[in-house]
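[1] Fold the following, please.
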Amino acid sequence: MSDQPLENVRLRPTLETLPAYVPGKPAADDGMTRYKVSSNESPFPPVDAVRDAVVASLDGAHRYPDASALELRAALGEKHGVDPSQIALSTGSVAVSGDLVRAVVGEGDEVVFAWRSFEAYPILVGSHGGVSVPVPVTASGEHDLEAMAAAITDRTRLVVLCTPNNPTGPSLSTEQVEEFLAQVPDHVVVALDEAYREFHDPATVLGTAGIFRRHGNVVLLRTFSKLQGLAGLRIGYAVAHPRLARALSQVTVPFGASVPAQAAALASLHPEVQEELARRAEWIRSERSRVLAALAAQGWALPASQGNFVYFPLGKDSPAFAEFADARGLALRAYGIEGVRATIAEQEANDLLVEIAGAWRER
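    Next up, the predicted model:
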């Protein structure tokens, strides 16, 4: 390799302290039967009708996508009972979250979120000059809403509520969110990140539509990556009130939602596809209940997850547990010395998780 020229470029000082996003560990290719349950991906491939729509869309891949995504935004607007102009699209809900930070957070402004929660939050906030205000979750992995309300200051511009919370799993109720919103100044944006909403028990899922109608400072974040199985195509969206929706459109990357991604998302909204996705969601909920019950029988006391994952609050034993599982064919997601998350995946992977968890306790 030839010698590299001296780099004397000036980077932003904030990058020196910015945490790096750590993706889920892939399963090793070493001949052993292995399962990757580290990234909360769907165990199901896209529904056939969605795949067909993606393949058909490739004939137009030499053209830029519709930057306004009119057809998809119209369908999503109808789904959420809002004008299409209130739908903001980008490459996954994490990208929409980044747009949200760019739209409302200036240099030195604060963003309050639970911790541990989605790993991208402090990265997005710090990379755009904001100040993260992480509020520890409770011992049961839930948002401490009282502490989060107390953390709001004159510099707070955004609060993020992740429900169900990734990676711990517990969710917020409509009553809890309403009580919290009553304590938040109406100029502070409150984002409800519901990337895992479809895996929640339908009988108790957050009444998002009503909350959104009642509060002009609430924005909803959704993704097609999880239940719909489109993680590799990267598309998500926000449902915002008009002024914020316009701001999101100003700061987003042009043509962010690709031709195949728009086609896949639109096809995912068709009634027959929605029926199949509902069956898949029910299967995952059933598997989650089975896994949690089996782990409880072994003596584990885990947070009550409503996502497509379970969380082991193992503290300093987290790295060792992840290595223990990896040696037995299961790639988990460890969070430093806090805990380990396992996706509800193929039944065989779920069975292996229970087996490994039992072996760990019997060491």
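
[2] CA atoms for contacts and neighbours, from now on please.
    Noted.

[3] Tell me which stretches of the stretch 1-150 of the chain form strands.
    35-36, 87-90, 110-115, 131-136 (DSSP state E, counting those that start in this stretch).

[4] possible to save those strands as TSV with distance to residue 74 and mean neighbour count?
    Below are the strands of the stretch 1-150 of the chain laid out as TSV (distance: least, Cα to Cα, whole Å; neighbours: other Cα atoms under 10 Å):
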stretch	distance to residue 74	mean neighbour count
strand 35-36	36	23
strand 87-90	8	28
strand 110-115	31	26
strand 131-136	34	19
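
[5] JSON lines for those, including distance to residue 182?
    Below are the strands of the stretch 1-150 of the chain laid out as JSON lines (distance: least, Cα to Cα, whole Å):
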{"stretch": "strand 35-36", "distance to residue 182": "41"}
{"stretch": "strand 87-90", "distance to residue 182": "25"}
{"stretch": "strand 110-115", "distance to residue 182": "16"}
{"stretch": "strand 131-136", "distance to residue 182": "19"}
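
[6] Please name whichever of those strands is nearest to residue 77.
    strand 87-90 (6.6 Å; Cα to Cα).

[7] and the closest one, how far out from the chain's middle?
    Between the centre of strand 87-90 and the centre of its chain there are 15 Å (Cα atoms, centre = their mean, to the nearest Å).

[8] quick revisit: can you check which of the strands of the stretch 1-150 of the chain gets nearest to residue 50?
    strand 87-90 (18.5 Å).

[9] out of the strands of the stretch 1-150 of the chain, which comes closest to residue 14?
    So among the strands of the stretch 1-150 of the chain, strand 131-136 is nearest, using Cα to Cα, at 10.5 Å.

[10] What are the contacting residues of that closest one?
    Strand 131-136 is contacted from outside by 108-116, 122, 125-126, 143-144, 147-148, 151, using Cα atoms under 8 Å, 6 or more residues apart in numbering.

[11] structure for this one too, so we can compare:
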Amino acid sequence: MSAHIRPDLASIPAYTPGRSNPGAVKLASNETTLPPLPAAAKAIVAAAELSHRYPDNQSSELRAALAEFLGVDVANVAIGCGSVALCQELVQITCSSPQDEVLFAWRSFEAYPIVTQVGNATAVQVPLTGAHGHDPAYIHDLDAMAAAVTERTRLIFVCNPNNPTGTAVGRAELERFLDAVPAGVLVVLDEAYYEYMRLTPQSHPDGVEIGRHRPNVVVLRTFSKAYGLAGLRVGYAVGAPEVITALLKVHIPFSVNRVAQAAAIASLEARHELLERTDGVIAERERMRTALLAAGYQVPPSETNFVWLPLGARSPEFGEAAAAAGVLVRPYATDGVRVTIGDPHENELFIGFATEAGVVARFT
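    Modelled structure (predicted):
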């Protein structure tokens, strides 16, 4: 007789990472092609020599560095094993039964339904704009999300910019939405791609600033994307002290390792070096989008390090054709295909494939 396992786990889909294939260009995962910043690389080597010692379970030095960087108190900052771990912990601190609802747009970050079910809560998905053939912006429908809030809603995820569509909502729209959400519902502004946004200063949705006087708002950011530390897994949450205290209670002890903490601190100290890197990614993003639009593809404006091709039922076929051409991209069922921005020569290979006459004829 085998051990008893929660029967509902059988219906939870496993998180699917981007494909890898030796020799192929990998544009299927949202990684940066550049290594960690030089100062972070040195910190990694130094910290590795102390790997026989446990890390600081409170991540005190990193929390203090982030608090100074963001202009908040240490009590407003929590650290997690990547921001996805914080997503699951946020479900844990807000939901206790299947009657509790977690609300998010769809399609959005694929971990949201997984962490919701792991947390024994109920997922409520609200289609993006354009999902039913009207206003094809593929952006959060904040009015519909506000209308979907019930007395059972405990947590709302707003992925901004959104993964995998790359779209972002501006500050005014976001604040109107937050004004409409009951104060007892925790709203998570997931800003994993924050460093890649280039909206105008008036519309730029800085979640930390927006949430300063909103105790039911928590912001997630990460060192995995722009800072190039995806392999070390370190993210952070910024919110009201009572939310942060609750997160610390469900935090898995020592899950943010010593090397990750050291690399994140060094990355913050060298953040002036980051702009050139992100500007390079953004320039390539716009070059790729311009070429795809010229070829006849629909490509929503992106504020991330990837572009989205809403190819619908043709998405799997496009993914396989790209792989056969030596480029791995990320199809999402029958919704679309996400293509991460790589090095210029990698992007050129994808553009060459996608704009070849036979491919264009099949997929536009």
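
[12] who are the neighbours in contact with residue 145 of structure 2?
    Taking Cα under 8 Å, 6+ apart, one finds 103, 104, 105, 126 in contact with residue 145 of structure 2.

[13] how near is the aligned partner of it in structure 1 to residue 111 of structure 1?
    Aligning on TM-score structural alignment places residue 145 of structure 2 opposite residue 148 in structure 1. Distance of residue 148 of structure 1 to residue 111 of structure 1, given as Cα to Cα, to the nearest Å: 11 Å.

[14] And residue 182 of structure 1? What does it align with in structure 2?
    Under TM-score structural alignment, residue 182 of structure 1 pairs with residue 179 in structure 2.

[15] can you pull out the helices in the stretch 1-150 of structure 2?
    38-48, 60-70, 83-94, 111-118, 142-147 (DSSP state H, counting those that start in this stretch).

[16] Determine which of the strands of the stretch 1-150 of structure 1 approaches residue 320 of structure 1 most closely.
    Of the strands of the stretch 1-150 of structure 1, nearest to residue 320 of structure 1 by Cα to Cα is strand 35-36, at 17.3 Å.

[17] post-alignment, that closest one versus structure 2, mean distance?
    For strand 35-36 of structure 1, the mean deviation from structure 2 after alignment is 0.7 Å (mean Cα distance after the TM-score superposition for structure 1).

[18] swap in stretch 287-294 of structure 1?
    Stretch 287-294 of structure 1, aligned to structure 2 and superposed, deviates on average by 0.7 Å (mean Cα distance after the TM-score superposition for structure 1).

[19] Show me which positions of that stretch end up buried.
    In terms of neighbour count (16 or more other Cα atoms under 10 Å), stretch 287-294 of structure 1 has its buried residues at 287, 288, 289, 291, 292, 294.

[20] can you put those residues in TSV and add secondary structure?
    Compiled in TSV, the buried residues of stretch 287-294 of structure 1 are given as follows (DSSP: H, G, I helix; E, B strand; the rest coil):
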residue	secondary structure
287	helix
288	helix
289	helix
291	helix
292	helix
294	helix
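
[21] does the match of residue 182 of structure 1 sit in a helix, a strand or a coil?
    helix.

[22] do the same with residue 283 of structure 1
    Residue 283 of structure 1 ends up helix, using three-state DSSP.

[23] Please enumerate the strands of the stretch 151-300 of structure 1.
    156-162, 189-193, 218-223, 236-239.

[24] Which neighbouring elements make contact with the first one?
    With contacts defined as 3 or more Cα pairs under 8 Å, 6 or more residues apart in numbering; DSSP states H and E, the packing partners of strand 156-162 of structure 1 are helix 93-104, strand 110-115, strand 189-193.

[25] Comparing those, which stretch has the densest surroundings?
    strand 110-115 (a mean of 26; mean count of other Cα atoms under 10 Å).

[26] where's the match of residue 182 of structure 1 relative to residue 142 of structure 2, distance?
    11 Å.

[27] now residue 268 of structure 2
    32 Å.

[28] ok, back up a step: out of the helices of the stretch 1-150 of structure 2, which comes closest to residue 19 of structure 2?
    helix 111-118 (16.8 Å).

[29] quick one: the closest one aligns where in structure 1?
    Taking TM-score structural alignment, helix 111-118 of structure 2 hits residues 120-127 over in structure 1.

[30] Tell me how many other residues crowd the counterpart of residue 258 of structure 2 in structure 1.
    Aligned counterpart of residue 258 of structure 2 in structure 1: residue 259 (TM-score structural alignment). A total of 23 residues lie near residue 259 of structure 1 under the criterion other Cα atoms under 10 Å.

[31] wait, doesn't residue 259 of structure 1 sit right on residue 65?
    Yes: if you go by Cα atoms under 8 Å, residue 259 of structure 1 and residue 65 touch, sitting 4.9 Å apart.

[32] residue contacts, the counterpart of residue 93 of structure 2 in structure 1?
    With TM-score structural alignment as the criterion, residue 93 of structure 2 lines up with residue 103 in structure 1. By Cα under 8 Å, 6+ apart, the residues touching residue 103 of structure 1 are 244, 247, 248, 251.

[33] right, and out of these, which lies closest to residue 236 of structure 1?
    residue 248 (13.1 Å).

[34] picking up where we left off before, among the strands of the stretch 1-150 of structure 1, which is nearest residue 361 of structure 1?
    Nearest of the strands of the stretch 1-150 of structure 1 (Cα to Cα): strand 35-36, 21.0 Å.

[35] so the closest one matches what in structure 2?
    Alignment of strand 35-36 of structure 1 against structure 2: residues 25-26, by TM-score structural alignment.
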